[in-house]
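Novice: could you work out the structure for the sequence below:
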Amino acid sequence: MSEGVKIIAVNRKARHDFTIDETYECGIVLMGTEIKSVREGKISFPDAWAEVKNGEIWLNSFRIAENPFSSIFNHDPDRKKKLLLHKDEIKRIARRVEEKGYTLIPLSFYFKNGKVKVELGLCKGKKAFDKRADIRERDIQREVSREFREKLH
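Specialist: The predicted model follows:
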């Protein structure tokens, strides 16, 4: 992430459960009361996913809490949100999603120059043995760095 970026939320579970092949930065279409709730960090997306429909990408299972200070014109917290990408990117993503096992998962939400952005990952599910291998590799790396620090002192 570069300058002018403020991270709202990160989906750490996605990096554990999926192998991420590509990432895309997307804009997201929000209503006025939704952006107020996002600024307050009142979002939830543990099982969120995106799909390609009619040449557009839609984010599902992404919940933005209602703003309690808003009037009767509040938003529906569970509505599908449209993601903004270039047409050629959408076509490329649609071809990859049609392949077996690929899913679109939101990896993080952040503000970039005052606009809400979504980091969307083209992911493939990990098997249980893949997860164990990643944990084993992380533990080995931790041991190596610990030994290296001890030798410096």
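Novice: can we go C-alpha only for contacts and neighbour counts from here?
Specialist: Fine.
Novice: quick one: the strands in the protein?
Specialist: Counting by DSSP state E, the chain has strands at residues 5-10, 18-28, 43-44, 49-53, 56-60, 63-64, 81-84, 102-112, 115-125.
Novice: contact partners of the lengthiest helix in the chain?
Specialist: In the chain, ranked by residue count with DSSP state H as the criterion, the top helix is helix 128-152. Here helix 128-152 makes contact (Cα atoms under 8 Å, 6 or more residues apart in numbering) with 16-17.
Novice: I'd like the strands of the chain laid out as TSV, including mean neighbour count.
Specialist: Formatted as TSV, these follow (neighbours: other Cα atoms under 10 Å):
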stretch	mean neighbour count
strand 5-10	16
strand 18-28	17
strand 43-44	17
strand 49-53	17
strand 56-60	19
strand 63-64	22
strand 81-84	18
strand 102-112	22
strand 115-125	20
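Novice: to compare with the earlier structure, here is another sequence to fold:
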Amino acid sequence: MAKKKKTPNDKNVMAQNKKARHDYAILDTYEAGMVLTGTEIKSIRARRITLQDGFAQIRNGEAWLMNVHIDEYAEGNRFNHDPLRNRKLLLHKKEIKKLQDAVSDKGITLIPLRIYLKNGVAKVLIGVAKGKHEYDKRETLKRRDQQRQIDRVMKRY
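Specialist: Below is the predicted model:
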């Protein structure tokens, strides 16, 4: 019997990039760990993180999370972290190779979809994404509205 993939509970999700699914078509997802300092994980647990402009890159055979803002820890001292520093992602070599091959195609990018806690460890869900055109976004909204209307009518009967 095949195992079901566990999805993070809403209470474990620390940050989510809702706009990503609107602006991009998500082709595939990967779960990765992050190399964090002590004050960064404390800020993440306090939900002081923004994924809005974040993206991932493959450099020298390593995956990096760029432009993700993790606020400085309020009770931190002079050893507090830089909020916009680049963070290394922990992936297997095979996964990094797959991501590198995917990104080599034109119009494909890696974006963080959500950051959540799994067994007390911060994980990031990376999406292999292709940008949507404006007419694709309108088509998606139209299809969603039509499905909502159908569900409303079916609920009555």
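Novice: could you point out which of the strands of structure 1 sits nearest residue 36 of structure 1?
Specialist: Of all those, it is strand 63-64 that lies closest to residue 36 of structure 1, at 9.8 Å by Cα to Cα.
Novice: what number of residues lie near the alignment partner in structure 2 of residue 100 of structure 1?
Specialist: Residue pairing (TM-score structural alignment): residue 100 of structure 1 is matched to residue 106 of structure 2. Neighbour count for residue 106 of structure 2, taken as other Cα atoms under 10 Å: 8.
Novice: what's the answer for residue 145 of structure 1, then?
Specialist: 12.
Novice: quick one: map it onto structure 2.
Specialist: Matched to structure 2 by TM-score structural alignment, residue 145 of structure 1 sits across from residue 151.
Novice: pull up the aligned stretch in structure 2 for stretch 119-126 of structure 1.
Specialist: Using TM-score structural alignment, stretch 119-126 of structure 1 lines up with residues 125-132 of structure 2.
Novice: off-centre distance for that stretch?
Specialist: Centroid displacement of stretch 125-132 of structure 2 relative to its chain, using Cα atoms, centre = their mean, to the nearest Å, is 9 Å.
Novice: which of the residues in the longest helix of structure 1 are buried?
Specialist: Neighbour counts over helix 128-152 of structure 1 (16 or more other Cα atoms under 10 Å) mark no residue as buried.
Novice: this completes my enquiry, with thanks.
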